[in-house]
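>>> coords please:
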Amino acid sequence: MAAGARHHWIMVLDIENFSTRTDPIQRSLRGAMYGVLREAVGQAGLPEAEVVVEDRGDGVLMLIPATVSPVDLAGSLVRALDDGLAEAAAIFNEAHAMRFRVALHQGLVTRDGEGWSGDAVNTASRLVDAQPLREVLRAATGSRLVFVVSDEIHRSVIRHGYRTIDPAAYLPLRFRDKQGKLIECWVTVPGRPAPPGLPVPSDERPDGDGPAGGAARGADGGNGGGPAVPGGVTMWAEKVHGDQVGGDKNVTVHAPGQVRL
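Alright, predicted model coming up:
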């Protein structure tokens, strides 16, 4: 029986290049992923019994009740995940290298007998799967995690600079999903002043605000054209002052396909 739609914070986590690994390594990475997540959740001190996690093979979907502060999610959890990945990197060899793409969104979700659904869940999944986000992590050599938040999260949380939030560490990103829908979000890489690998148009934007095909700047201010993105994805970014938050949390699952941390 379906439950009524309720507001949740929605976080999706994926392991980079998971499908390219052999089955034994995939199993090892999944175990390591949950170990890092459990530790991060514990450090955040979030209400374990109220947080739901749904396993997605190469990652997890987490649903957090609206009573939890998004500042804790974007701040403490993200920092703890990054720290946990650093500890894992010191133990595992290159074949077991593990890096995360993490997305944070919010909205209404509905639970039925099979799991959770809602457009907000779809949006969070699009964010974490976006090719431009993959390119950022690929360009962030030596980093362990890339974090993306929806435009709503940025406007309501990140830009205000709560606690340890650093607005300048985020860059805006727009891309079109497979259905051609324009998605707006903000990206950061913990430990870096700005995320690498994003084109930075000076005047023109591909959304109609200016003529297409304008010059682009790299995150370091250098001139050069924006890189082509596979799959027809359109993206742009520019330097701004924004916030960065992080938080840890524990997760509990009670529906099919869910797991208890």
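
>>> use CA for all of it now, contacts and neighbours both
Will do.

>>> can you tell me how far Leu61 sits from Arg159?
From Leu61 over to Arg159 the distance is 25 Å, taken as Cα to Cα, to the nearest Å.

>>> Ala216 now?
Between Ala216 and Arg159 the distance, using Cα to Cα, works out to 24 Å.

>>> all strands of the protein, in order?
Counting by DSSP state E, one finds strands in the chain at the ranges 6-15, 52-55, 59-65, 100-112, 115-117, 145-150, 171-176, 182-188, 200-201, 216-217.

>>> And this one, please, so the two structures can be compared:
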Amino acid sequence: MDVEEYGQEWRTTRHQLAVREGLYRALRRAFDDVGLPWEDCRVEDRGDGAFVLVPAQVPKGPLVEALPYSLADALRQHNKAHPAEEQIRLRMALHAGEVAFDDQGVTAPSINRAFRLIEARPVKKALRESPGVLVVITSEWFFDEVVRHSGVVDPATFRQVQVAVKETSTTGWIFRPDHPYPVGHDLVGPPVGLLRIARAT
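From the prediction side, this is the model:
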């Protein structure tokens, strides 16, 4: 997760401390609300955001089906009680993969991918243009393996974007839980390979 405009000059240290406290309070509340084990997650502070590594045995569905909605609600509650300098608008990236642990923490290409997704221009633009408080970008893998098969979220409310950050060039899928894109079924058709198989039979 990454807080929009955290480092702007109009935020004093006092404001940033309030934002950090509000972010972690919102995250804990959202994880608790949807039954995800916050205490079992590895959480690393990033100053203007947080990196949360969810245990592999936790089902991935709730991370996109429930967590973003609960988190957006918790952020709205925080914002109602704080001045503009202490309010939070957030980008969140969802990805899954293998990770390696060492004495300094964790590393893996999958972690790099998540960080590149959250820094992508399209997700920053999506948040700037949204009246909501949260924008989520998923990796192509997460979209294909989790979102497409969900019976809770509608894949047609996601928007495909190209991500080009540092050495990473990939596809991401953006959705806005508290201000959804209109349904666009034409954007979520079957993969090209399946179309070719269907035509060949």
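
>>> how many other residues sit next to whichever residue in the first structure pairs up with Leu127 of the second structure?
For Leu127 of the second structure, the aligned position in the first structure is occupied by Leu137, per TM-score structural alignment. Residues within reach of Leu137 of the first structure, counting by other Cα atoms under 10 Å, total 24.

>>> Please apply the same query to the one 5 residues further on.
Using other Cα under 10 Å, Gly142 of the first structure is surrounded by 9 other residues.

>>> and if you look at Val153 of the second structure?
Counted with other Cα under 10 Å, residues neighbouring Val153 of the second structure total 17.

>>> where's the aligned residue in the first structure for it relative to Arg111 of the first structure, distance?
The alignment partner of Val153 of the second structure in the first structure, by TM-score structural alignment, is Ile165. Ile165 of the first structure sits 32 Å away from Arg111 of the first structure when distances are taken as Cα to Cα.

>>> just Leu81 of the first structure next, same as before
According to Cα to Cα, Leu81 of the first structure stands 27 Å off from Arg111 of the first structure.

>>> Neighbour count for these two, which is higher?
Under the neighbour definition other Cα under 10 Å, Leu81 of the first structure and Arg111 were set side by side, and Leu81 has more, 28 against 16.

>>> what span of the second structure lines up against stretch 30-40 of the first structure?
Matched against the second structure by TM-score structural alignment, stretch 30-40 of the first structure falls on residues 20-30.

>>> angle of the longest helix along the second structure against strand 90-94?
Scanning the second structure for the longest helix, with DSSP state H as the assignment, gives helix 13-33. Using axes from the mean of the first three to the mean of the last three Cα atoms, to 10 degrees, one finds that helix 13-33 of the second structure and strand 90-94 are set 40 degrees apart in direction.

>>> what's the burial count for the closest residue to Val68 of the first structure other than its chain neighbours?
In space, not counting the residues next to it along the chain, Val68 of the first structure is nearest to Leu46; the distance is 7.5 Å by Cα to Cα, 6 or more residues apart in numbering. Residues contacting Leu46 of the first structure under the criterion other Cα under 10 Å number 22.
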